[in-house]
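J.: Following is a predicted model, sequence given first.
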Amino acid sequence: MLRVVQKPQRLCQLGRLVRMPALQTAVLGNAKAVPAGSQRPAIPLQARAAIVRAFGTSAHLEAPQRHSAVVSSDTKSQVTVAYPDGKSTSFHGIWLRDHCRCPQCFHPITKQRLSDTGEFPLDIKPQSIEIVGDKDLRIVWPSTQHESVFSLEWLRQHSYWPNIGTARPAIREKILWNAETANTFPRVSYESIMAGDQGLAEWLRNIDVYGIGFVEGVPPNAEDTETLAKRIGIIRETHYGGFWDFTSDLSHGDTAYTTIGLPAHTDTTYFTDPIGLQTFHLLAHEGTGGESIYVDSFYAAKLLKEQHPEHYETLSTVPVRTHCAGDEDELHFSTPSHRPIFGLDPITDELIQVRFNEPDRSILNHIPGDKVYKFYEALAVWRSILTHPESEFKIALRPGTVVAVDNWRVLHGRTAFTGYRRLVGCYHGWDELQSRIRVVLDKSQLKETV
């Protein structure tokens, strides 16, 4: 229910007080127009709706009254929503018009925009605004008389100026690990994954939380391993093929196809979008050595940041080029060709990706002279953390055990070996992996965040 009153409002503009024309104010109560100059009725204490105020970006309003709505006549509008807990946030008029979720502006099934943002005036402001049913904000826009309705909770969840919401993608907290704690990794049975989404969810949760997921009881053959991998999603084709089956025969120009040891690394650092998940299944080994090595690079990066923040900064900012040039008909560089080892989220500065493969590192002829020593020093300290016995989790894989590795986080390698060693596996794209995690673990709740 709304009661509309006219109230003069003072604003501070460019350092001086000015008196604005009467502004339209909406408050909870019975819908009733009150002439300008009339005494403003008391607002009931039990009112639960949020305060909403709209005002010009070139002016600053005084502290808001609880449970009120104000729309100014200034050229550029903002709408401020203040909630009963005392928190408030503002939205630009153009942002609100752009984010209209009515069926004419946003397809309810495909979740795609239907409106043309370029048609909206940059300084668009609401023609009218009101709180409906204590839970929605209804805006009527000028000229077209288009109506937008936003739930007050939705606005809070997607607030930005400032952000006062709690709605973010339901990302599970990452659990960092080292060689000692890795022995406690949870494991999932092949049968449970193939039986339904509950087992698949357990596997995906382990991958998402630990960066690595073990599956036990897998039939020791390529066909069933591929079927298991496809439970996650589409297998990503690369120049190595789709589902690969290889030994140390140098069928590709890569040290993975030899018997020599491989230091812990991530794959496809030379791709613009490195693969997201790598799945391994050791089907046979008739010889010695060949232990698998896994390192939680996020754990190692955390140690580096805490103990040597200057080196963390260097590896987050100095770009490095990597390549794939072993096959006669292949030559890969990413675009752009140089990327830092640590990839940080541009909004939060959180570490989201590690690209590290020393054998694939290209010529360093682009680093300024005054940063060369800094880079090599940071690289040496970083490698010392990765190769420390406390960081390296070594395990001798056996037929029947499948391991899936988050290639943006967990480094993998192996010790040198002798004899015949057969490994099968495949890649999944990062985006496909993350989509599967969201759909299986978070169901449809994240649809509201798009």
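T.: Right, received. Where do you want to start? Everything numeric in this text was worked out from a predicted model, so none of it was measured. Numbering: from 1, shown residues only.
J.: Only C-alpha atoms from now on, for both contacts and neighbour counts.
T.: Noted.
J.: the helices in this protein, which residues?
T.: 93-98, 152-157, 190-195, 197-210, 222-229, 297-307, 309-317, 372-386, 430-442 (DSSP state H).
J.: which other helices and strands contact the longest one?
T.: Right, helix 372-386. When contacts are defined as 3 or more Cα pairs under 8 Å, 6 or more residues apart in numbering; DSSP states H and E, helix 372-386 packs onto helix 297-307, helix 309-317.
J.: so which of the helices of the chain comes closest to Glu216?
T.: Of all the helices of the chain, helix 190-195 sits nearest to Glu216, with 5.8 Å by Cα to Cα.
J.: I'd like the distance between the residue nearest to the spatial centre of the chain and Asp442.
T.: Central residue of the chain (Cα atoms, centre = their mean): Pro169, 7.5 Å from the mean position. Using Cα to Cα, to the nearest Å, we find Pro169 at a distance of 9 Å from Asp442.
J.: just to revisit the earlier point, pipe the helices and strands packed on helix 372-386 into TSV and attach distance to Val403 and mean neighbour count per row.
T.: Output for the helices and strands packed on helix 372-386, formatted as TSV (distance: least, Cα to Cα, whole Å; neighbours: other Cα atoms under 10 Å):
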stretch	distance to Val403	mean neighbour count
helix 297-307	17	18
helix 309-317	28	18
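J.: Relative to Cys12, which of these is closest?
T.: helix 309-317 (42.1 Å).
J.: got the angle for that closest one vs helix 372-386?
T.: Helix 309-317 runs at 100 degrees relative to helix 372-386, counting by axes from the mean of the first three to the mean of the last three Cα atoms, to 10 degrees.
J.: How many residues are close by Thr449?
T.: 11 (other Cα atoms under 10 Å).
J.: ok, second structure coming up, stack it against the first:
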Amino acid sequence: MAMLNAVLRTFCKQTVGRYQHVSALTGSSSVPVRWIKTNSKLLSSVQQVQVVDGGKKLNVTWDDGKSFDFHSIWLRFQCPCSNCREESSGLFRTRPADIPLGLKIKDAVKTDNGDVQVQWKEEQHHGHFSQDFLHQHIYSKDQLQAKKEVSRPVFKRSDGCGTLNEDGLAKLSGGSYGERLLSNFSPRFDENVRGGVTRFLDMYQVLSKFRVEHPNEFKTLCRVPISIQMEYENSDYPVLMSKRRPMIYLDDYGDVISVVWHTYMHAPLEVPEEDVEEFYNAYQLLGRAVEFSEDAIDTKLKPGEVIAFNNRRMLHARSAYEEGGSGKRHFQGGYLSGDDFKSRLLVLAKKMGDPRPAIRIGNNDWR
């Protein structure tokens, strides 16, 4: 674990730019910095606030003339005050059961600095929201779509983190990356080794084409659950993993956020009779799309090279090593948590003043 943490730190190491903390909100005590930090640039100014729909919503009008309604209950669950959030972490510590049902806004005002103060009706509680925070979290359909369209990798430079985040695959050779990773993984490759070509295939790319060519089968794989099982009883660390889920998960926009393709780990299918043939037909068609895809990437590691890839997105295989080669090969690999990688990526991006979300990493996150 210590070695993997060292690798994670090395792989994600970036030069961080300066960033500033947003001042604590007037009228609230010890607002967690993490919760209200932005990219230190005023996004838009609040011009007017008005309680509407009988207190169920707060209408906010901005200096560009646009307005948006924030639901009362949405605002309550975002309250940044020290009573609602842990000061150090920003975690919301108010229990859902403690917030009145059908909570309505009693009053709302714009403060002298343009922030918004909200007073709720059914409980003696008020929240103080920065105008930057509100503007950054508008959840209209158009705004959510706009956020989705600009949800590109947080690092646009040609670095390992950004490449792995965007493409799911990154090859690092030489330089500080290669040297530091090699010191942890200690792989050795001889130029005289024959064979051993590694092949990668982006499953997101396969599914984007499969969805167009076989729309009904795509829907089947999103609906019918498969059974996955891995069992190693006779080992130092016995393992028995069992899972039942559809092969493909979609988000609220219908985009793929997760896919499982473990052809060697399938347990007996447990679905209604009418789904059996439909599932296997779709499964076999996707199998053909994988096998005969023209989008596979073939590469062979050279001395001093390291490959990192998203195991929840990239299919990978290797050709056999050929007889007659006189070289020697020593190889080591390791796993990093996808959630840890994404967390470190977002932390570094935020320090560089880039608040955009990371691209999906296949962990069922809808963002």
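T.: Sure, I can see it. Here the structure is a predicted model, which means the values were calculated and not measured.
J.: about what we covered before: now the helices and strands packed on helix 372-386 of the first structure in CSV, with distance to Arg409 of the first structure?
T.: What follows is these, written out as CSV (distance: least, Cα to Cα, whole Å):
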stretch, distance to Arg409 of the first structure
helix 297-307, 6
helix 309-317, 15
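J.: among these, which is nearest Arg339 of the first structure?
T.: helix 309-317 (8.5 Å).
J.: ok now that closest one, how far from the chain's centre?
T.: Chain-centre distance of helix 309-317 of the first structure: 22 Å, with Cα atoms, centre = their mean, to the nearest Å.
J.: which residues of the second structure does that helix align to?
T.: Here helix 309-317 of the first structure aligns to the second structure at residues 215-223, judged by TM-score structural alignment.
J.: Out of the helices and strands packed on helix 372-386 of the first structure, flag the one nearest His99 of the first structure.
T.: That would be helix 309-317 among these, by Cα to Cα, at 34.2 Å.
J.: Once aligned, what mean separation remains between the closest one and the second structure?
T.: Superposed on the second structure, helix 309-317 of the first structure shows a mean distance to its aligned partners of 1.6 Å (mean Cα distance after the TM-score superposition for the first structure).
J.: Packing partners of that helix?
T.: Contacts defined by 3+ Cα pairs under 8 Å, 6+ apart place helix 309-317 of the first structure against helix 297-307, strand 338-340, strand 342-344, helix 372-386.
J.: Between helix 297-307 and that helix, find me the angle.
T.: Put simply, helix 309-317 of the first structure runs at 130 degrees to helix 297-307, going by the same axes, to 10 degrees.
J.: ok, residues contacting helix 309-317 of the first structure?
T.: The contact list for helix 309-317 of the first structure (Cα atoms under 8 Å, 6 or more residues apart in numbering) reads 301, 304-305, 340-344, 374-375, 377-379, 381.
J.: Highest neighbour count among the residues you listed?
T.: For the contacts of helix 309-317 of the first structure, neighbours tallied by other Cα under 10 Å; top is Phe342, 25 neighbours.
J.: Under the alignment, what does that one map to in the second structure?
T.: Under the alignment (TM-score structural alignment), Phe342 of the first structure maps onto Ile248 of the second structure.
J.: One more: Arg355 of the first structure?
T.: Arg355 of the first structure maps onto Val260 in the second structure, by TM-score structural alignment.
J.: For the closest residue to that match other than its chain neighbours, give its distance to Phe218 of the second structure.
T.: Leaving aside its sequence neighbours, Val260 of the second structure sits nearest to Met247 (Cα to Cα, 6 or more residues apart in numbering; 5.2 Å). Met247 of the second structure is 10 Å from Phe218 of the second structure, where distance means Cα to Cα.
J.: Quick check: neighbours shared by the two?
T.: In contact with both Met247 of the second structure and Phe218: no residue, using Cα under 8 Å, 6+ apart.
J.: picking that back up, test my guess that the residue nearest to Val260 of the second structure contacts Ser227.
T.: No: applying Cα atoms under 8 Å as the test, Met247 of the second structure and Ser227 come out as separate, 9.5 Å apart.
J.: overlap in contacts of the two?
T.: By Cα under 8 Å, 6+ apart, no residue touches both Met247 of the second structure and Ser227.
J.: What is the neighbour count of the alignment partner in the second structure of Gln112 of the first structure?
T.: Alignment note: Gln112 of the first structure maps to Leu91 in the second structure; criterion TM-score structural alignment. Using other Cα under 10 Å, Leu91 of the second structure has 14 other residues around it.
J.: My guess is Leu91 of the second structure contacts Arg85. True?
T.: Yes: counting by Cα under 8 Å, Arg85 is a contact partner of Leu91 of the second structure at 5.3 Å.
J.: Grab the nearest non-local neighbour of Ala284 of the first structure.
T.: Arg422 (5.1 Å).
J.: so what's the residue nearest to the centre of the first structure up against?
T.: Pro169 of the first structure touches Leu446, Thr449, counting by Cα under 8 Å, 6+ apart.
J.: Roughly how far does it sit from Lys87 of the first structure?
T.: Counting by Cα to Cα, the gap from Pro169 of the first structure to Lys87 of the first structure is 22 Å.
J.: Repeat that for Lys174 of the first structure.
T.: Applying Cα to Cα to Lys174 of the first structure and Lys87 of the first structure gives a distance of 30 Å.
J.: circling back: of the helices of the first structure, which is nearest Gly413 of the first structure?
T.: Of the helices of the first structure, nearest to Gly413 of the first structure by Cα to Cα is helix 372-386, at 11.3 Å.
J.: what stretch of the second structure lies opposite that closest one in the alignment?
T.: Going by TM-score structural alignment: helix 372-386 of the first structure matches residues 276-290.
J.: average offset between the matching stretch and the first structure?
T.: Its matched residues in the first structure lie on average 2.1 Å from stretch 276-290 of the second structure after superposition (mean Cα distance after the TM-score superposition for the first structure).
J.: Run through who's touching that stretch.
T.: So stretch 276-290 of the second structure is in contact with Val206, Phe210, Glu217, Phe218, Thr220, Leu221, Val224, Leu269, going by Cα under 8 Å, 6+ apart.
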